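Asker: sequence and predicted structure, then a few things I'm wondering about:
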Amino acid sequence: MLLHLGFEIAYRFVQPTPMVVMLDIHGSRSGDITDCEPLSTLPSVPLRKYRDGFGNTCTRLHAPAGLLLLSAAAIVRDSGLPDRQQPDAMQVPVEALPDETLPFLLGSRYCESDTLMQYAWDRFGHVEPGWTRVQAICDHVHAAIQFGYHHADPTRGALRALEEGRGVCRDFAHAAVALCRCMNIPARYCTGYLGDIGVPPVDAPMDFSAWFEVWLDGDWYTFDARHNVPRIGRVLIARGRDAADVAISSTFGPNTLERFDIVTEETPHAALDIARDPVPVDCVA
């Protein structure tokens, strides 16, 4: 299966403003990109890429005053298979966890596992450890939070999402991540592309999506508390402890978001409709 992915996002700045964006497809999918238009801006400004501590590709730039348009597009080959299922995957004792998983046991800005500890153990302490327990957490979060784009609130964390019973995809992910960490299951927040592929289309503008991964039986597995069913065609952009680590943009000055168009769709074409040289290095950073 081939996926056409991309975006056009515009900000208006009142003055020249430093900016960091996290919009590149994750390096783990570099071998699946058949063609792309790398990240570019209008007007054109210098871009400098670097890797953060979680292995995500970030881009630094200095936005001029006025309107700045960021855009990119890619064709990505995907297996077309739903999220991998391993119902017998067992929980790994904390003392046997790899060192690199330990940061994903700790509380973070949007995942207040310390304040949710009793809440989690009261509800999931009796559930069989491992896949069954993670799925029970997903079932609970899926039922406890009502999805709605009008519920978006960048200050809401896992605790408030569960208290208020409303949110967007990031709130479902934050709540599930926090509850998994309470149960000593390493969990990390993910953001990326997820289109309406293999499911009935949703009558809403396309957006980036949030899900999470947990460490069970020596590997990371994908879960999605918002949809709560295996999905087809996820393409990762970034991973971190929570949304604060993987913000699509961090701007260091006042601005307004004026355009936000995301494309995620299946396509029969392995190349974009623009003549170009082979895939630039920037596309697979």
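Answerer: In hand now; what should we look at?

Asker: contacts and neighbour counts: CA atoms only from here.
Answerer: Fine.

Asker: where do the strands sit along the stretch 51-200 of the chain?
Answerer: For the stretch 51-200 of the chain, the strands defined by DSSP state E, counting those that start in this stretch cover 57-63, 66-77, 146-147, 166-167, 187-193.

Asker: how far away is the residue most central in space within the chain from Phe124?
Answerer: Centroid-nearest residue in the chain, with CA atoms, centre = their mean: Thr191, separated by 0.7 Å. Applying CA to CA, to the nearest Å, the value for Thr191 to Phe124 is 26 Å.

Asker: want to compare, so here's the second one:
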Amino acid sequence: MLIRYGYDITLACAEPTAMVSLLEVHEDRKADLRAPENLYFTPDIASTTYHDIYGNRCRRFVAPAGELRLWGDATIEDDETLDPEVWDAPEIPVQNLPDDCLVYLLGSRYCETDRLSQFAWDRFGNLAPGWSRVQAICDFVHDHIRFDYMQARATRSAFEALNEGVGVCRDFAHLAVALCRCLNIPARYVNGHLGDIGVPVADPMDFSAWIEVYLGGRWYTFDPRNNMPRIGRIVISRGRDAADIPLINSFGPHVLNSFRVWTYEVSEA
């Protein structure tokens, strides 16, 4: 199966402003691209790339005064399989976790483990450890938070999402990540593309957020927002939470003038 994905974003700055974008496909999916993925700027400006401490590909540039358009488009090959469900995948004791998993047990900007620990243990501590406990967390988050684009707030944390009961996909992800970490289960935040392949079209196309949880010696995808296996996830970046992997990090004020995202299946022809 082939999936076409991309974005068209226009920003406006009053003066030249340094920026870093995380908009391009993650390194572990680059081999699936049918052609090199490119990011185009209008007006044309110079940019460089580097990899951050989480392995994400980041692009540095200076947006000029006035409008800057960022446009990217690519086609990727996908195996057309649903997210795996491995119900016998066990939790790994902290002392046996790989070193690079430990950072995903700690509190972070949007995932306040210190404020959520008691709630997590009271609600999920008596459940059988493993896949079923992580799924119970996702079930709770899915049922507890009401999805509402109009209630989106860039500063909402996991603790606030629990108390307010409303949010968008990043809030679902932050709360599920935080609750897993409270129970000593490594969990990380993921940004990417997720189209409506195999499901009814319900929402406008957008970037999506979901989570990955370390069970049985590997990372598995969970999605508390949709709470069902899906086809065609395209990972852009992974981090502790949204603060680590903003789509665009601006080192100065800017205005978002337009924003369009697409993700859909295309034929071989």
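Answerer: Perfect, thanks for sending it. No experiment lies behind these values; they were computed from the predicted model shown.

Asker: which residues touch the closest residue to Ser267 of structure 2 other than its chain neighbours?
Answerer: Leaving out its chain neighbours, the residue that sits closest to Ser267 of structure 2 by CA to CA, 6 or more residues apart in numbering is Leu2, at 6.6 Å. Contact partners of Leu2 of structure 2, counting by CA atoms under 8 Å, 6 or more residues apart in numbering, are 75-78, 265-268.

Asker: the aligned partner of Leu2 of structure 2 in structure 1 and Asp32 of structure 1, how far apart?
Answerer: Residue pairing (TM-score structural alignment): Leu2 of structure 2 is matched to Leu2 of structure 1. To Asp32 of structure 1, Leu2 of structure 1 is 9 Å away according to CA to CA.

Asker: could you tell me which residues touch both of those two?
Answerer: Joint contacts of Leu2 of structure 1 and Asp32 (CA under 8 Å, 6+ apart) are 76-78.

Asker: which parts of the helix or strand hosting Arg259 of structure 1 are buried?
Answerer: Element membership for Arg259 of structure 1 (DSSP states H and E) is strand 255-267. Neighbour counts using 16 or more other CA atoms under 10 Å place 255, 262-266 of strand 255-267 of structure 1 among the buried residues.

Asker: what of stretch 68-86 of structure 1?
Answerer: Neighbour counts over stretch 68-86 of structure 1 (16+ other CA under 10 Å) mark 68-78, 80, 83 as buried.

Asker: just flag the most distant two among the residues you listed.
Answerer: Leu68 and Asp83 (36.0 Å; CA to CA).

Asker: leaving out the residues flanking it, which one is nearest to the residue nearest to the centre of structure 1?
Answerer: That would be Ala210: by CA to CA, 6+ apart, it lies 4.5 Å from Thr191 of structure 1.

Asker: what distance do you get for the one you found to Pro87 of structure 1?
Answerer: In terms of CA to CA, Ala210 of structure 1 sits 22 Å off from Pro87 of structure 1.

Asker: quick one, which of those two is more surrounded?
Answerer: Using other CA atoms under 10 Å, the more surrounded residue of Ala210 of structure 1 and Pro87 is Ala210, with 26 against 10.

Asker: distance check, that one against Arg12 of structure 1.
Answerer: Ala210 of structure 1 sits 26 Å away from Arg12 of structure 1, going by CA to CA.

Asker: with Gly27 of structure 1 instead?
Answerer: 30 Å.

Asker: ok so, going back, out of the strands of the stretch 51-200 of structure 1, nearest to Glu37 of structure 1?
Answerer: Evaluated over the strands of the stretch 51-200 of structure 1, closeness to Glu37 of structure 1 peaks at strand 66-77, with 5.0 Å, by CA to CA.

Asker: give me the mean deviation of the closest one from structure 2.
Answerer: When structure 2 is superposed, strand 66-77 of structure 1 averages 0.5 Å from its matched positions, counting by mean CA distance after the TM-score superposition for structure 1.

Asker: distance between that strand and the chain's centre?
Answerer: Centroid separation between strand 66-77 of structure 1 and its chain, computed with CA atoms, centre = their mean, to the nearest Å, is 17 Å.

Asker: what does it correspond to over in structure 2?
Answerer: Under the criterion TM-score structural alignment, strand 66-77 of structure 1 matches residues 66-77.

Asker: and the contacts of stretch 47-58 of structure 1?
Answerer: Here stretch 47-58 of structure 1 has contacts from 20-24, 26-27, 59-61, 237-240, 285, using CA under 8 Å, 6+ apart.

Asker: now do 6 Å
Answerer: Outside stretch 47-58 of structure 1, the residues within contact range by CA atoms under 6 Å, 6 or more residues apart in numbering are 21-22, 59-61, 238.

Asker: and the furthest pair within those residues?
Answerer: Greatest spatial distance in the contacts of stretch 47-58 of structure 1: Leu61 and Ala238, 18.7 Å, computed using CA to CA.

Asker: the two - which one has more neighbours?
Answerer: Higher neighbour count among Leu61 of structure 1 and Ala238: Ala238, with 27 against 17, using other CA under 10 Å.

Asker: quickly find the element holding the more buried one.
Answerer: Going by DSSP H and E, Ala238 of structure 1 is in strand 235-240.

Asker: ditto for Trp215 of structure 1
Answerer: strand 209-216.

Asker: Thr222 of structure 1 too?
Answerer: Of the helices and strands defined by DSSP H and E, Thr222 of structure 1 is found in strand 219-223.

Asker: so for that strand, what gets flagged as buried?
Answerer: 221-223.

Asker: for the residues you listed, which one is nearest Pro205 of structure 1?
Answerer: Checking the buried residues of strand 219-223 of structure 1 against Pro205 of structure 1 by CA to CA gives Phe223 as the nearest, at 22.9 Å.

Asker: report the contact partners of the residue nearest to the centre of structure 1.
Answerer: 209-210, 237-238.

Asker: now, which of these sits nearest Ala187 of structure 1?
Answerer: Nearest to Ala187 of structure 1 out of the contacts of Thr191 of structure 1 is Ala210 (CA to CA; 13.1 Å).

Asker: residue in structure 2 paired with Trp215 of structure 1?
Answerer: Taking TM-score structural alignment, the alignment pairs Trp215 of structure 1 with Tyr214 from structure 2.

Asker: now its match: how far from Gln151 of structure 2?
Answerer: Tyr214 of structure 2 is 31 Å from Gln151 of structure 2, by CA to CA.
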